[in-house]
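# This is a predicted model, with the sequence first.
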Amino acid sequence: MIGIIGGTLVLESGVFKHAEQRIILTRYGKVIVNQGNGFVFIQRHQYNRPPHMINHRGNIHIMKELGVRTVISLCSTGSLKKAIKPGDIVIPDDFMQLSGIPTFFDHELKFTTPAISEKARNMIIATARKANVKVRDGGTYVQTRGPRLETKAEIRFFSKFADIVGMTLASEATLAKEAGLEYASICSVDNYGNGLAGDVDSKKIEDAKKKNALKAERILKVLVK
């Protein structure tokens, strides 16, 4: 069973049009689940939650409860490097999260070494090849706390250590590892980071998201068929 976490654009794309939608109450709150033959899809911003209010624990918890073993996420990102351009698709192999790190282990002493699954990454890359979608193999994702975008100084700092920036992947990857699930991500580059190529234009970001969603849709169609 494959679990997919994405945004509204993917949910509306038609890939999951035959999925059965239901609301499941978990110990972490309600989660809207779209389940089909061999897959579970969760729209991470359900109930219009901003990035810092996403129910990551509920999303990952219900994935495991429903029998998911591999989680593939779709993430919108900003580029920290001129060489990584808007429109690119990156399959990162590592991540950074310097604060706000979530955990399932609030009441027990357990330690986890966070990582992105190489097995899941290779599956995405092979699927993208079949779907004729060019992707960048590898890169480091740094997670910041939304909903605000990053300052120019923050982008300059992060660019020394990472390649793309977003607000969700690291939290999901950490919880997936704690839950014993394989996790990797399809990251669409929708803009340059603040100050890297002028000011950030929110309309241009939304337009780029729509274009990149079509590439992600092609990968997903092969993945869940």
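Structure received. Residues are numbered from 1 along each chain as shown.
# contacts, neighbours, all on C-alpha from now
Fine.
# What segments of this structure are helices?
8-11, 56-65, 118-130, 152-158, 169-178, 202-224 (DSSP state H).
# got the angle between the longest one and helix 118-130?
Using axes from the mean of the first three to the mean of the last three Cα atoms, to 10 degrees, the interaxial angle of helix 202-224 with respect to helix 118-130 works out to 100 degrees.
# ends of stretch 59-79, how far apart?
Stretch 59-79 stretches 26 Å from its first residue to its last (Cα to Cα, to the nearest Å).
# and it, how far from the chain's centre?
How far stretch 59-79 lies from its chain's middle: 7 Å, per Cα atoms, centre = their mean, to the nearest Å.
# Could you list the buried residues of that stretch?
Neighbour-count burial for stretch 59-79, counted by 16 or more other Cα atoms under 10 Å, picks out 59-64, 68-79.
# now swap in stretch 6-23 and tell me
Of the residues in stretch 6-23, Gly6, Gly7, Val10, Leu11, Val15, Phe16, Ala19, Gln21 count as buried by neighbour count, 16+ other Cα under 10 Å.
# want to compare, so here's the second one:
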Amino acid sequence: MRETRGAAFHSADLGIIGGSGIYAFDGLEDVEEIELRTPYGDPSGPLVLGTTGGRRAAFVPRHGRGHFIPPSGIPSRANIYALKSLGVREVISVSAVGSLRGDFAPGDMVVPDQIVDRTRGMRPGSFFGDGMVAHVSLADPYCVRLRPQLEAAADVVHPTVHDAGTYCCIEGPQFSTRAESELYRSWGMDVIGMTALPEAKLAREAELCYVALALVTDYDCWHPGHDSVDAHSVAEVMAANVSAAQRVLAEFAAATEPASCSCHRALDGAIMTDRQIIARASGAPVPTLLRDRVAPVT
């Protein structure tokens, strides 16, 4: 991996991935910007490092500055790899979502606890493969240790925060049809978006804690009393909530400290491939930053 200013001098323990409308993180102190290249290509953009709430954070805009990367084109492996390479152990994902229930209103915040995958397999969703197989647990896709802490930070800042919800992740970039929206509601989905996956899967494989702050912007297209969602309305609501989201992140950083977690041991027992096969494999198909966790038998 190449970094334009020398990676040894840069580190962070908190990672922040900004979604639609959040292309920068105001309020950071001691700011520096770095460019990283990973084995999985370039991240969505330069990473911005700074201090907030006494913690060193690394920020990356998921869709790139100016929003030029579509959901299916987000380099999630590069983003997660870059954050881990900086020493990040905890990641907060911020994203816009539509509501699939009447009591999750536009302007509300949600700290989801579950995800349902409705993408189409077009997005690389694993660091493993091509000679090495790993099956990590994703029963609880969001870190059960960090979720209550993020919800508590949001409660300090925002009047309406929902402490759980199932995120339905669709492929996009189009919004849902009315039939799809009603189908997801009948399944008990709570919010809908396009970016939670494969981020959550990759963060687990990289042994990072991963939580989400979802900002409700609309009622998708199911609600008879509201207009169907469009990009303009999403952008308007997000613009009104960017400041609140950034205050939540600052509050979270000030109220928490890095701590050990079961997420940091997600690969324990997950590697199925015989270590002798790994040892003989040409090119050692082991993600570089995980090599110490899956060292082959020699």
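Sure thing, it's come through. Since the structure is predicted, the reported quantities are computational estimates derived from the model, not experimental observations.
# ok so, going back, what's the most buried one of the helices of structure 1?
Highest mean neighbour count among the helices of structure 1 (mean count of other Cα atoms under 10 Å): helix 169-178, with a mean of 24.
# residues in contact with it?
Contacting residues not belonging to helix 169-178 of structure 1 are listed as 56-57, 60, 71, 73, 75, 95-97, 101-104, 112-116, 141-143, 182-185 [Cα atoms under 8 Å, 6 or more residues apart in numbering].
# Mark which of the residues you listed are buried, thanks.
Using 16+ other Cα under 10 Å, the buried ones in the contacts of helix 169-178 of structure 1 are 56-57, 60, 71, 73, 75, 95-97, 103-104, 114-116, 141-143, 182-185.
# Keep only those of these that are in strands.
Among those, DSSP state E puts 71, 73, 75, 95-97, 141-143, 182-185 in strands.
# As CSV, these with distance to Arg27 of structure 1 would be great.
As requested, these are exported to CSV (distance: Cα to Cα, whole Å):
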residue, distance to Arg27 of structure 1
Val71, 20
Ser73, 22
Cys75, 25
Phe95, 28
Met96, 27
Gln97, 25
Tyr141, 29
Val142, 29
Gln143, 26
Glu182, 22
Tyr183, 22
Ala184, 25
Ser185, 26
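# With respect to Arg156 of structure 1, which of those is nearest?
Checking these against Arg156 of structure 1 by Cα to Cα gives Val142 as the nearest, at 12.6 Å.
# my guess is that closest one meets Phe95, correct?
Yes - counting by Cα atoms under 8 Å, Val142 of structure 1 touches Phe95, with 5.5 Å between them.
# Can you work out which residues contact both of these two?
Listed as contacting both Val142 of structure 1 and Phe95 by Cα under 8 Å, 6+ apart are Ala162, Ala170.
# ok, the counterpart of Glu171 of structure 2 in structure 1 - contacts?
In structure 1, the residue matched to Glu171 of structure 2 (TM-score structural alignment) is Arg145. Going by Cα under 8 Å, 6+ apart, Arg145 of structure 1 touches Pro51, His52, Gly100, Met167.
# buried subset of those?
Neighbour counting over the contacts of Arg145 of structure 1 (16+ other Cα under 10 Å) leaves Pro51, Met167 as the buried ones.
# Pull the most distant pair out of the contacts of Arg145 of structure 1.
Greatest spacing in those, by Cα to Cα: Pro51 and Gly100 (11.9 Å).
# circling back to that earlier point, any chance of the helices of structure 1 in a markdown table with distance to Gly29 of structure 1 as columns?
Formatted as a markdown table, these follow (distance: least, Cα to Cα, whole Å):
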| stretch | distance to Gly29 of structure 1 |
| --- | --- |
| helix 8-11 | 20 |
| helix 56-65 | 6 |
| helix 118-130 | 27 |
| helix 152-158 | 33 |
| helix 169-178 | 16 |
| helix 202-224 | 27 |
